[in-house]
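K.L.:
have a look; sequence and predicted model below, questions after that.
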Amino acid sequence: MYFRRSPRRSRTGVTLFSLAALLVSGCSAAGPTSSGGSTAVAALVALPQATPSALAPYYGQKLSWRDCGVPGFQCAGMKVPLDYAAPGAGDIRLAVARRKATGPGKRLGSLLVNPGGPGGSAVGYLQNYAGIGYPAGVRARYDMVAVDPRGVARSEPVECLDGRDMDTFTQTDTTPDNPREATELVDAYKGFAEGCGARSAKLLRHVSTVEAARDMDVLRAVLGDRRLTYVGASYGTFLGATYAGLFPDRVGRLVLDGAMDPSLPARRLNLDQTAGFETAFQSFAKDCVRRSDCPLGAKGTAPAEVGKNLKAFFRRLDAHPIPTGDPDHRKLGEALATTGVIAAMYDESTWEQLRQALTSAIKEKDGAGLLALSDGYYERDADGRYANLMAANAAVNCLDLPGAFSTPGQVREALPSFEKASPVFGEGLAWASLNCAYWPVRPTGEPHRIEAKGAAPIVVVGTTRDPATPYRWARSLARQLSSGRLLTYDGDGHTAYGRGSACIDAAIDAYLLHGTPPAKGKRCT
């Protein structure tokens, strides 16, 4: 399956960038069968402390900073080897951006941020949110820095399909009702994979999370920092934890917000995530029926009935898509509508927008609102152009883990467990797990524990009703890390830092500014 990015709205209504995870594109038949982690998988092995001589030119390079065209920000390009096993075989140029510490107070170094994905632009996140929206005290003491990972956005992006073909792909029915529709879905996944293979063949072999983490260490050295200070959200927690596992002696202050569990095979991750979206939907349903404008049930309607009503709406769209007013004549079918609803699960501040969009679609046969949510999720602009989020997302996920299912028959066998996890979303999310079966590049990763023995304290943040990175993953990662410290947010939505909890923000700010990790067992609302 696939990770995705969802817009987050601040308390003042300004749209901000925030990455959120959707389901991972892989699975291994081996490994743990529960979400508590497992000793059956090996731990990530740290790299030697000494930098290999072949990498010295990369670690010793000087960045040439220039104006980004965005007030207050500077940009530069950084070279890293395409293949760390063969540094002389070619380079990748990565896009880096920073906003220098504003003062007052002594500068603490660089704070690298990553919003997740995989496939989200860290540079865009820095310029649109972190570099201006992080707490003033943090921005005063740190140079705020971001690098688009290899294959993402400004860093030699993976390319797969053009806008028109992407429109077709995103409308493909992911709940096939018969063999013909299943074949159409398989053909869509094959076409996407073939497009990636044709346009980005060389790059596809070298966009793994391990390679991206090694790139971050080059950046750390180039910036002149002895240790890495980092805030990663969603998939960014996997990237940050991987860095810690590879370079435990270079860990500074790491915050992993909305944590993933690297010890789980992806089918288990997908199933947990499917249940996470169901949990988030239950919260939305309870909130919806308390309000007079809920289109899915009257006051007092049970959440299960709300889910049945939404599923029935999806089925009607599957048979009869509705108009949207889109200039490219796209109609709202089940696939786009489902994506629109899922997009709104990431942040409870979007629930009002979802109620309005559902009301228009159900009562007025106008799908424009749900289409807008879906387009924002896929990063499609008004001219029909897509960011490379989906391409990079699949490229990283399909390289990091083996494919979830090999055949449609395997998906059908797994459907009962997915539908039990989520009666509303389970069927579609199970079929979405098939995409890596046709990927043109063999995976290089497997499930593994990350212990990072010897690392400084690492703060792992988990939200109890997080739809995309279930809370149990944060508990598991905090246990795996030798210096992990779990910080719990009892609330809704994806991730916790900067989402309205003064308790969470104060705990993370104290850690970033003073190096004081939260107390063991600390819980915030």
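P.N.:
It's in. Residues are numbered from 1 along each chain as shown.
K.L.:
from here on, contacts and neighbour counts on C-alpha atoms
P.N.:
OK.
K.L.:
which helices and strands does the strand or helix carrying residue 112 pack with?
P.N.:
Taking DSSP states H and E as the criterion, residue 112 maps to strand 109-114. Under the contact definition 3 or more C-alpha pairs under 8 Å, 6 or more residues apart in numbering; DSSP states H and E, strand 109-114 sits against helix 122-125, strand 142-147, strand 228-233.
K.L.:
can you pull out the helices in the stretch 201-350 of the chain?
P.N.:
Remark: helices assigned in the stretch 201-350 of the chain by DSSP state H, counting those that start in this stretch are 201-204, 209-222, 235-246, 266-288, 303-319, 334-344.
K.L.:
in a markdown table, list those along with distance to residue 116 and mean neighbour count.
P.N.:
Formatted as a markdown table, the helices of the stretch 201-350 of the chain follow (distance: least, C-alpha to C-alpha, whole Å; neighbours: other C-alpha atoms under 10 Å):
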| stretch | distance to residue 116 | mean neighbour count |
| --- | --- | --- |
| helix 201-204 | 19 | 18 |
| helix 209-222 | 11 | 21 |
| helix 235-246 | 4 | 28 |
| helix 266-288 | 16 | 24 |
| helix 303-319 | 29 | 17 |
| helix 334-344 | 15 | 25 |
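K.L.:
which one of those lies closest to residue 485?
P.N.:
Residue 485 sits nearest to helix 235-246 of all these, at 12.8 Å, using C-alpha to C-alpha.
K.L.:
not counting the closest one itself, show me its contacts.
P.N.:
Applying C-alpha atoms under 8 Å, 6 or more residues apart in numbering, the contact partners of helix 235-246 are 20-21, 44-47, 114-118, 209-210, 212-214, 216-217, 230-232, 250-251, 254-262, 450-453, 455.
K.L.:
what about residue 111, distance to residue 143?
P.N.:
Here residue 111 is placed at a distance of 6 Å from residue 143 (C-alpha to C-alpha, to the nearest Å).
K.L.:
pasting the second one now:
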Amino acid sequence: MTTRTLAALATAAAVALLTGCGIAAPPAPTMSAPAGLERFYSQQIDWADCEPEGMECSTVTAPIDWSNPDDGDISLAVVRLATDSPTRVGSLLMNPGGPGGSGVELVQQAAEFVTSDDLRDNFDIVGWDPRGVGQSTGVECYGPAEMDEFLYGVPANPAGSDAWYAEQVDREKAFAAACATNTGPLLGQIDVESNARDMDMLRAVLGDSKLNYLGFSYGTSFGAHYAELFPENVGRLVLDGAIDPSLPSSETFTVQMAGFENAFRAYIADCLSTTACPFVGDLEAALAQAGELFAGVEARALKSDDGRQLTASTLGTALAYPLYDEGSWPALSQMLTELGAGDATLALQFADAYNSRNDDGTYADQSMAVYTAATCLDGTYTGGLEATKATMAAIEAAAPTVGEYVSYGDWAHIDIACQNWAYPSAITPHAIVADGAAPILVLGTTNDPATPYAWAQAMADQLASGVLVTRAGEGHTAYGQGNDCIDTTVDDYLIDGTVPKADPLC
């Protein structure tokens, strides 16, 4: 899963309530541009009103390949909610994570939910769709019918068996080939450093001498790599739900699955205190009952009301989806109760929501394709099926209840796909120091399932100017989750530049 579910998952319930209000910001001052990149850095954004009311949308142009800027261009979609306040600090660029999350959707649908009134009063809130994502020039792999079969098709062999792995190799080779054919050279240029270079260009065309940025989940990788590439341009950066950039890919996935296991254990402990829990007994007994339920899913051939059958891989996706947010735990209990009764409808609905699948079988976006492509470029995957299986064994040891199931459609998919990818890895895992950057806030939640707290600790330690801010609690990411201590700390930093003298331990 690494982090392709949006950090702002909980915003879905608030989408229908949102409106915006803003006016045009002052004209952008002239910005210096790196040699050879003047035509990108000197663009003037032509804003136009868009939905919802108060928002302004546009596009900017970026090169497909920043190291060869004459080899073709792409379009990046941008949106802003502008302020006319005399205390305006500048633009605040936002990214929801992923890889594959839409910053345009984040701002259009949830700006008033994930940012405070004070933040919107002092900044133009700006979202963009990263290269390959949403309304920007996109990654294309499969059409809806092919994607349905890829994600939900019932394998001929039991999940995790040698024959099942052999099936996956054929499936992933076909998927990788389709992505290369249908996307073209952009497929090799959606790595995190290319996105960081897009961010510096956006900073310039928005008229800011320094980048102010709020990045969630995978978006913290954008921010950290930006600081490494452009330390002199760092303004106020908040990296919420941080990723440890020094870990090899196999370890990243293993540690993350342990995070999901911890979240599931916390869910079970809470579940047992309710009257609607599908399990009984103490924690260990309930975990054993859950394990028995999961192990029997494929053999029972459970189906949803639309006739689709629940596979072990889809079960893993359905389990992960509500574990991102403590508020979704009652829905998880309902899903597990229904599974026990032989009904997979809610489980398929959770998986559909995670995969951006509409009721009619179409897909709202290509987030799965972008997730795969970016993860392949940003990691290292070698060793063939033996390496895939070895990491799966490590995952099962670290996350014995849910790790295997979540990883069927995540680690197994990614590792096999990336070993057959058309483009080589662009990033070697390493500690990011970013000497010379201004202070950077790194936020971590103590029982974050998707980006474990240890990653925030590691990133804050690695960054020369990193400042750790801890939220004690459940769920993915910290800002905008109802913790006044976190929200005040972040707002004071972004608006006034106030850097905490020590971790406030919120």
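P.N.:
On my side now, so go ahead. In this text, all values refer to a predicted model and were calculated from it rather than measured experimentally.
K.L.:
that older thread, the strand holding residue 112 of structure 1 vs strand 142-147, what angle?
P.N.:
Angle, strand 109-114 of structure 1 to strand 142-147, by axes from the mean of the first three to the mean of the last three C-alpha atoms, to 10 degrees: 40 degrees.
K.L.:
of all the helices of the stretch 201-350 of structure 1, which lies closest to residue 443 of structure 1?
P.N.:
Comparison of those against residue 443 of structure 1 by C-alpha to C-alpha identifies helix 201-204 as nearest, at 10.1 Å.
K.L.:
tell me which of residue 111 and residue 143 of structure 1 has more neighbours.
P.N.:
Neighbour count, other C-alpha atoms under 10 Å: between residue 111 of structure 1 and residue 143, residue 111 has more, with 25 against 22.
K.L.:
tell me the counterpart of residue 54 of structure 1 in structure 2.
P.N.:
With TM-score structural alignment as the criterion, residue 54 of structure 1 lines up with residue 36 in structure 2.
K.L.:
swap in residue 511 of structure 1?
P.N.:
Under the alignment (TM-score structural alignment), residue 511 of structure 1 pairs with residue 493 of structure 2.
K.L.:
if we ignore the residues flanking it in sequence, what's nearest its match?
P.N.:
Closest residue to residue 493 of structure 2 apart from its sequence neighbours, by C-alpha to C-alpha, 6 or more residues apart in numbering: residue 499 at 5.6 Å.
K.L.:
what helix or strand is the one you found on?
P.N.:
Counting by DSSP H and E, residue 499 of structure 2 is found in no helix or strand.
K.L.:
quick one, what contacts it?
P.N.:
Contacts of residue 499 of structure 2 by C-alpha under 8 Å, 6+ apart are 439, 441, 492, 493.
K.L.:
in structure 1, which of those residues still touch?
P.N.:
Among these, the contacts conserved in structure 1 (both residues aligned by TM-score structural alignment, their matches' C-alpha atoms under 8 Å) are 439, 441, 492, 493.
K.L.:
what about those residues, which are in helices?
P.N.:
Among those, DSSP state H puts none in helices.
K.L.:
could those go into TSV alongside distance to residue 326 of structure 2 and neighbour count?
P.N.:
TSV is the format used below for those (distance: C-alpha to C-alpha, whole Å; neighbours: other C-alpha atoms under 10 Å):
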residue	distance to residue 326 of structure 2	neighbour count
439	31	21
441	24	25
492	27	16
493	27	19
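K.L.:
and those, which two are furthest apart?
P.N.:
The distance between the two most remote of these (C-alpha to C-alpha) is 13.3 Å, for 439 and 492.
K.L.:
mind putting the helices and strands packed on strand 109-114 of structure 1 into JSON lines with distance to residue 94 of structure 1?
P.N.:
Formatted as JSON lines, these follow (distance: least, C-alpha to C-alpha, whole Å):
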{"stretch": "helix 122-125", "distance to residue 94 of structure 1": "11"}
{"stretch": "strand 142-147", "distance to residue 94 of structure 1": "7"}
{"stretch": "strand 228-233", "distance to residue 94 of structure 1": "18"}
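K.L.:
looking at these, which is nearest to residue 391 of structure 1?
P.N.:
Proximity of those to residue 391 of structure 1 was assessed by C-alpha to C-alpha; the nearest stretch is helix 122-125, lying at 15.9 Å.
K.L.:
roughly how far is the helix or strand just after the closest one from the heart of the chain?
P.N.:
Where DSSP H and E defines the elements, the next helix or strand beyond helix 122-125 of structure 1 is helix 131-133. Centroid displacement of helix 131-133 of structure 1 relative to its chain, using C-alpha atoms, centre = their mean, to the nearest Å, is 20 Å.
K.L.:
check contacts around the counterpart of residue 93 of structure 1 in structure 2.
P.N.:
Superposed on structure 2 with TM-score structural alignment, residue 93 of structure 1 falls opposite residue 75. Applying C-alpha under 8 Å, 6+ apart to residue 75 of structure 2 gives the contacts 59, 60, 61, 62, 131, 136, 137.
K.L.:
shouldn't residue 150 of structure 1 be within a helix?
P.N.:
No. Counting by DSSP: H, G, I helix; E, B strand; the rest coil, one finds residue 150 of structure 1 to be coil, located in no helix.
K.L.:
map it onto structure 2.
P.N.:
Aligned against structure 2 by TM-score structural alignment, residue 150 of structure 1 finds its counterpart in residue 131.
K.L.:
ok, residue 141 of structure 1 next?
P.N.:
Checking TM-score structural alignment: residue 141 of structure 1 goes with residue 122.
K.L.:
verify the stated contact: that match with residue 88.
P.N.:
Yes. With contact defined as C-alpha atoms under 8 Å, residue 122 of structure 2 reaches residue 88; the gap is 4.3 Å.
K.L.:
the two - which one has more neighbours?
P.N.:
Using other C-alpha under 10 Å, the more surrounded residue of residue 122 of structure 2 and residue 88 is residue 122, with 23 against 17.
K.L.:
distance of residue 50 of structure 2 from residue 65 of structure 2?
P.N.:
As judged by C-alpha to C-alpha, residue 50 of structure 2 and residue 65 of structure 2 stand 30 Å apart.
K.L.:
tell me which of the two has more neighbours.
P.N.:
Legend: neighbour count by other C-alpha under 10 Å for residue 50 of structure 2 and residue 65, higher for residue 65 (18 against 14).
K.L.:
separation between the more buried one and residue 427 of structure 2?
P.N.:
Here residue 65 of structure 2 is placed at a distance of 15 Å from residue 427 of structure 2 (C-alpha to C-alpha).
K.L.:
now do residue 264 of structure 2
P.N.:
Counting by C-alpha to C-alpha, the separation of residue 264 of structure 2 from residue 427 of structure 2 is 32 Å.
K.L.:
kind regards, and thank you for your time.
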